[in-house]
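Asks: structure for the following, please:
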Amino acid sequence: MTNQARIILISDNHGLAKAITDIRDRYCHGEYLFHCGDSEMPPFMLDGFAAVQGNNDEYNAYQFRKVLNVAGHRILLVHGHRDMFFGHYDMLAERGKEAGCDIVMFGHTHIYHDSVIDGIRLLNPGSIWRNRDGSEPSYMIVDINGSEVKVTRMSYHI
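Replies: Sure, this is the predicted structure:
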C-alpha cells in the first residue's frame, strides 16, 4: 500500500452535470474522486466517484457516511447536514473521532473550509455550483504524502 495519493474533492453541484463531467475528464488518471453530497443526480452519473447522500439528494442509493482508507489515512466522507450545525465544526471532529478517522471531508455549507480540531483535519471544498460566501465555485485537490496532507483550493468556472 502506497502512502501517496491525490483526492479530487467536490460537493454540492445541485444537478450541474457539466461539473461532474469536467472533473471526471480532467482527473481521470488515477486520482481518487470524492463527492460530499447534494449531487441531485442518479448514481450512474457519478460513476467513478465515492459519493454520499446530501439533504437534497432524492436517490436513496447513496450512504449518508463512508469511511475510506487512503494512503494510510482514514477518511470520513459525509455531507454534513446530519453531523453539524453551521459553524459547529467541533461536532464534525467528534464524528471523525468516533469513526476512527483522522480526516473528515464534508459539504453542505457551500463555504470552503480547512481546519484541524482535536487532531482531526476538516475539509470542505465549498460548492462547485455556488458558494454562499460570494467566492467563485470551487473544489479541492488533496495531496497526501505520508503524514503530510496538502490542500489546494481550485476555482471552477461554469
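Asks: alpha carbons only for contacts and neighbour counts from here, please
Replies: OK.
Asks: okay, how far is it across stretch 7-20, tip to tip?
Replies: Across stretch 7-20, the terminal residues are separated by 15 Å (CA to CA, to the nearest Å).
Asks: list the buried residues in that stretch.
Replies: Neighbour counts over stretch 7-20 (16 or more other CA atoms under 10 Å) mark 7-14, 19-20 as buried.
Asks: again, but for stretch 115-125
Replies: Neighbour-count burial for stretch 115-125, counted by 16+ other CA under 10 Å, picks out 120-125.
Asks: residues touching it, excluding its own?
Replies: Defining contact as CA atoms under 8 Å, 6 or more residues apart in numbering, one finds that stretch 115-125 is touched by 9-11, 89-90, 92-93, 96-97, 101-107, 111-114, 138-140, 153.
Asks: helix, strand or coil for residue 86?
Replies: Put simply, residue 86 is coil when judged by DSSP: H, G, I helix; E, B strand; the rest coil.
Asks: oh sorry, the question was meant for residue 22
Replies: helix.
Asks: count the neighbours of it for me.
Replies: 12 (other CA atoms under 10 Å).
Asks: next, the structure of the following sequence, for comparison with the previous one:
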Amino acid sequence: MRIVVLSDTHGSIDNSILKISQLKDVDIIIHLGDNVKDAINLKEKLGIEVIYVKGNCDFLGEKSDEEKIISLNNKKFFITHGHLYDVKKDMNKIFYRGKELGANVILFGHSHVPTVVKYEDILLLNPGSPTKPRIGSNKSIGLIEIKNDHIEGEILALE
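Replies: All right, here's what the predicted structure looks like:
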C-alpha cells in the first residue's frame, strides 16, 4: 500500500498534483490540514480517495475533525494537524498521544518542517509543506509504504 501525505498546502496544490501524478500505485492521500478545500480538490483532480483533518488555518466553514484514528492495511494511524500538540516546540505530546491510542503511525503537519522518525516502533511523519517550507527545508510531501507488515516513510522533495 502506498499513501501520499500532505499538509499545509494553503490554497496551492498544482506542484503536489504534478508529483503525485508521477508516482505509481498511490492507494490513498492523507491531507493534514491548512486548507481542507485543497484536500477536496485533490480528490476531484486525481480521482484518488483523500482522508483529511482540519488545521489551525481551516476556519468554521470547513467541516472536518481536528484528528482522526484510521486503519489502513491493518495499521492504526493517528492523523492530526499538530497545532493541538505543540509540534513546533517538540514531538513529545503528539508521540505520547499516539502511543496512548495504540497508533503504529502518527501523521502531523503545522511546523512546515519535514520529519521522519521511528521511535519505539511508531513511525512519526510530518510531510513539511509543498508551498511554504520553513527552516531551510524544501517544498515537500510524504510517502508511506506498507509491505508485508513493514512500514516505511520518506519525504519527497518537490521541484
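Asks: before we move on, back to that, now the two most distant members of the buried residues of stretch 115-125 of structure 1.
Replies: 120 and 125 (16.2 Å; CA to CA).
Asks: still on that earlier bit, of the contacts of stretch 115-125 of structure 1, buried ones?
Replies: 9-11, 89-90, 92-93, 96-97, 101-107, 111-113, 138-140, 153.
Asks: and the helices in structure 1?
Replies: Secondary structure of structure 1 (DSSP state H): helices at 17-26, 89-98.
Asks: thinking again about what came up before, so which of the buried residues of stretch 7-20 of structure 1 belong to strands?
Replies: 7-10 (DSSP state E).
Asks: TSV for those residues, including distance to residue 27 of structure 1?
Replies: Formatted as TSV, those follow (distance: CA to CA, whole Å):
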residue	distance to residue 27 of structure 1
7	9
8	8
9	11
10	12
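Asks: which one of these is nearest to residue 30 of structure 1?
Replies: Using CA to CA, these come closest to residue 30 of structure 1 at residue 7, 9.4 Å.
Asks: that closest one against residue 34, yeah?
Replies: Yes. Using CA atoms under 8 Å, residue 7 of structure 1 is in contact with residue 34, at 6.9 Å.
Asks: stretch 61-71 of structure 1: which residues count as buried?
Replies: So for stretch 61-71 of structure 1, counting by 16+ other CA under 10 Å, buried means 62, 64-67, 70-71.
Asks: map residue 63 of structure 2 across to structure 1 for me.
Replies: With TM-score structural alignment as the criterion, the equivalent of residue 63 of structure 2 in structure 1 is residue 61.
Asks: now swap in residue 84 of structure 2 and tell me
Replies: In structure 1, residue 84 of structure 2 lands on residue 82 (TM-score structural alignment).
Asks: what is the neighbour count of that match?
Replies: With other CA under 10 Å as criterion, residue 82 of structure 1 counts 13.
Asks: just the one 5 residues further on next, same as before
Replies: In terms of burial, residue 87 of structure 1 registers 8 neighbours under the definition other CA under 10 Å.
Asks: likewise residue 153 of structure 2?
Replies: 24.
Asks: ok, now which ones touch the aligned residue in structure 1 for it?
Replies: Using TM-score structural alignment, the partner of residue 153 of structure 2 in structure 1 is residue 151. For residue 151 of structure 1, the contacting residues are 140-143, by CA under 8 Å, 6+ apart.
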